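Q: Okay, sequence plus prediction incoming.
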Amino acid sequence: MISSMMPFAFEFTSPSDRLQIGLIAIRWYGLLIATAVIVGTILASRLAPKRGIKSELMEDLVIWLAVGAIPGARAYYVAFAWHEKFQFQPWYKVFAIWEGGIAIHGAIIGGAIAAILFARRNKVSFWKIADLVMPSLSLGQAIGRWGNFFNSEAFGSPTDLPWKLFIPPCSVREDGARVCFRPPDLENSPGYFHPTFLYESLWNLMVFGILMFIFNRFPKAKPGTLVTIYAIAYSTGRFWIEGLRTDSLMLGPLRMAQVVSLTCIALGILGLWWLYGRRGRFWDTVAINSENE
């Protein structure tokens, strides 16, 4: 629940990781991810005709993206969190995505591979459909981040700011399993942390607004423009927010999300320079003058 004592003073506390409806328990994490996919599909389908793409094509693309993005997001997370969270867990926990634990960068990699295959199969520009997906992606991230809130995960370092997230200490779930939410060195802390899920949700909403403005204001922008802008805008915020988190995926002493964010910012800037500085075009799945949308 969320309580406020003064303007801009909020204390967040997750009520539960499940929505109980009678005898049915629905995990908030899965429900929010499903909502993000549905909302994103509707948005991309409505935007598609404005770029000469059939709405039905974007609806078909969603299936391909799910097949590529969800396993990619989970595999990325498991790979970098293996020693900390999965090494001594039962093998099936690797697939327990409903308990949380996916990485957006893994989803983007898996989704991009699926989208390239889809574009080649349907003889359509990869960069055109990628541009159409970007607003849906940022909006979906804004929705999906609230799954971290209900799971009491992906929070930041301790804080005494007026807005803060309370993370409970270890507890025993209904199935008898003992779950610890805080890092071991912070188990005895007051329990208030930066609500980084909220920071990223709000940041993604801002990125969504920027992408929609550019989409509507510049209908003749070159294919790939929204992809590069998303890479710069999202990665800038993610780099800052990741520095606050206590559960970053690590590669040695490096926070992987920050390394990837810096790489994406550099590639995004380079891409914009290539498109508009050099007046070039990206490699694509179809010839520029022979697209068959």
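A: Alright, I've got the coordinates.
Q: contacts and neighbour counts: CA atoms only from here.
A: Will do.
Q: what about residue 282, which helix or strand?
A: For residue 282, there is no host helix or strand (DSSP states H and E).
Q: Residue 119 contacts residue 291, correct?
A: No. With the criterion set as C-alpha atoms under 8 Å, residue 119 and residue 291 do not qualify as a contacting pair; they are 10.6 Å apart.
Q: more neighbours, the two?
A: Neighbour count, other C-alpha atoms under 10 Å: between residue 119 and residue 291, residue 119 has more, with 22 against 12.
Q: and residue 104, how far is that from residue 90?
A: Taking C-alpha to C-alpha, to the nearest Å as the measure, residue 104 and residue 90 are separated by 24 Å.
Q: who's more crowded, the two?
A: Comparing residue 104 with residue 90 by other C-alpha under 10 Å, the one with more neighbours is residue 104, at 18 against 8.
Q: Please compare the first structure with the one that follows:
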Amino acid sequence: MTTLYIPSPSEGVWHIGLFPLRAYALCIIAGIIAAVWLAEKRWARRGGEPGRIQDIALWAVPFGIVGGRLYHVITDPELYFGAGGRPIEALYIWNGGLGIWGAITLGALGAWIGARRAGAPFGEVAAVLAPAIPLAQAIGRWGNWWNQELFGRPTQLPWGLQISPDKRPEGYESFATFHPTFLYESLWDLGVVGLVLWIEARFKITGGRLFAIYVMGYTAGRGWIEYLRIDTVNHVLGLRLNMWTSVIAFAAAAAYFALATRRPKASSTALEAAAADPVQ
């Protein structure tokens, strides 16, 4: 065992009377708060009415949480409905298991509904959320550290993550330190935040195209991080399902970006038109 390593928390739940306070939930909540704060700041700089993003978040956040859990359960049903599984635990989101792609898909639907109800241009909403979502992801990923989950292969690197014996998966019981994939993704997400903000300022890209840059940036990192992980997951053609999802999402975002960039200004979509005008 290496002499240098990142320790894992001894526990991630504290009981205040009968109420369990879970670190995983706190990380998710902190990420949401940070994302709404950043998006509100960006919305205000565009001349938007204060509080509008918070109103939209009231729709987007619940939709995103439901979508994230659905994606996790649908892609790993044997964890809950297989032999020895407990279907009721599919509802236990505090134990971890929120798939980002389900969260983004249903979260986007919730944001669209919220934007429609608030009378806000959805293109501008997508633009202000483009760096805010990876910020939320960067903070939320620390919930995996508290739960000692979703770590990578064994490693002797000095930043290896020490995992408790009872948390080590079958076949890896003799290893003590593993790649801290939660940390890799958290740092990558912060890099995506910076990338989106830099591209927005440097090239004046906004609307749906800016959101597409976030998707491409995130999926580029998620691919190699997913390759390191050893948690149980379904495979398709020899690759982890989440790797295929990342490839497809990257391709779709790149195609959208290319098509939207080539579209003549005169025939631009409502997303691009909203980005060109002051927010009402």
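A: Structure received. This one's a predicted model, so the numbers in the text were calculated from it and none came from an experiment.
Q: Need the overlap of contacts for residue 119 and residue 291 of the first structure.
A: With contacts taken as C-alpha atoms under 8 Å, 6 or more residues apart in numbering, residue 119 of the first structure and residue 291 have residue 125 as neighbours in common.
Q: and residue 225 of the first structure, what does it touch?
A: The contact partners of residue 225 of the first structure, by C-alpha under 8 Å, 6+ apart, come to 131, 272, 275.
Q: starting at the chain centroid, how far to stretch 11-20 of the second structure?
A: Averaged C-alpha coordinates place stretch 11-20 of the second structure at 26 Å from its chain's average position (C-alpha atoms, centre = their mean, to the nearest Å).
Q: Can you check the distance spanned by it, start to finish?
A: For stretch 11-20 of the second structure, the first-to-last residue distance is 12 Å (C-alpha to C-alpha).
Q: ditto for stretch 110-129 of the second structure
A: Terminal residues of stretch 110-129 of the second structure lie 13 Å apart, using C-alpha to C-alpha.
Q: which residues in the first structure does it align to?
A: Mapping stretch 110-129 of the second structure onto the first structure (TM-score structural alignment) gives residues 114-133.
Q: about what we covered before: closest one of the contacts of residue 225 of the first structure to residue 79 of the first structure?
A: Taking C-alpha to C-alpha as the measure, residue 131 is the one of the contacts of residue 225 of the first structure closest to residue 79 of the first structure, at 28.7 Å.
Q: Report the mean deviation for the helix or strand the closest one falls within after fitting onto the second structure.
A: Secondary structure here is read from DSSP H and E; on that basis residue 131 of the first structure sits in helix 126-144. Taken against the second structure, helix 126-144 of the first structure registers an average deviation of 1.0 Å after superposition, with mean C-alpha distance after the TM-score superposition for the first structure.
Q: from the middle of its chain, how far away would that helix be?
A: How far helix 126-144 of the first structure lies from its chain's middle: 10 Å, per C-alpha atoms, centre = their mean.
Q: And stretch 158-176 of the first structure, by the same measure?
A: Once both centres are worked out by C-alpha atoms, centre = their mean, stretch 158-176 of the first structure turns out to sit 22 Å from its chain's centre.
Q: ditto for stretch 286-293 of the first structure
A: Between the centre of stretch 286-293 of the first structure and the centre of its host chain there is 30 Å, according to C-alpha atoms, centre = their mean.
Q: What lies in contact with it?
A: Residues lying outside stretch 286-293 of the first structure but in contact with it, judged by C-alpha under 8 Å, 6+ apart, are 52, 53, 54, 120, 123, 124, 125, 126.
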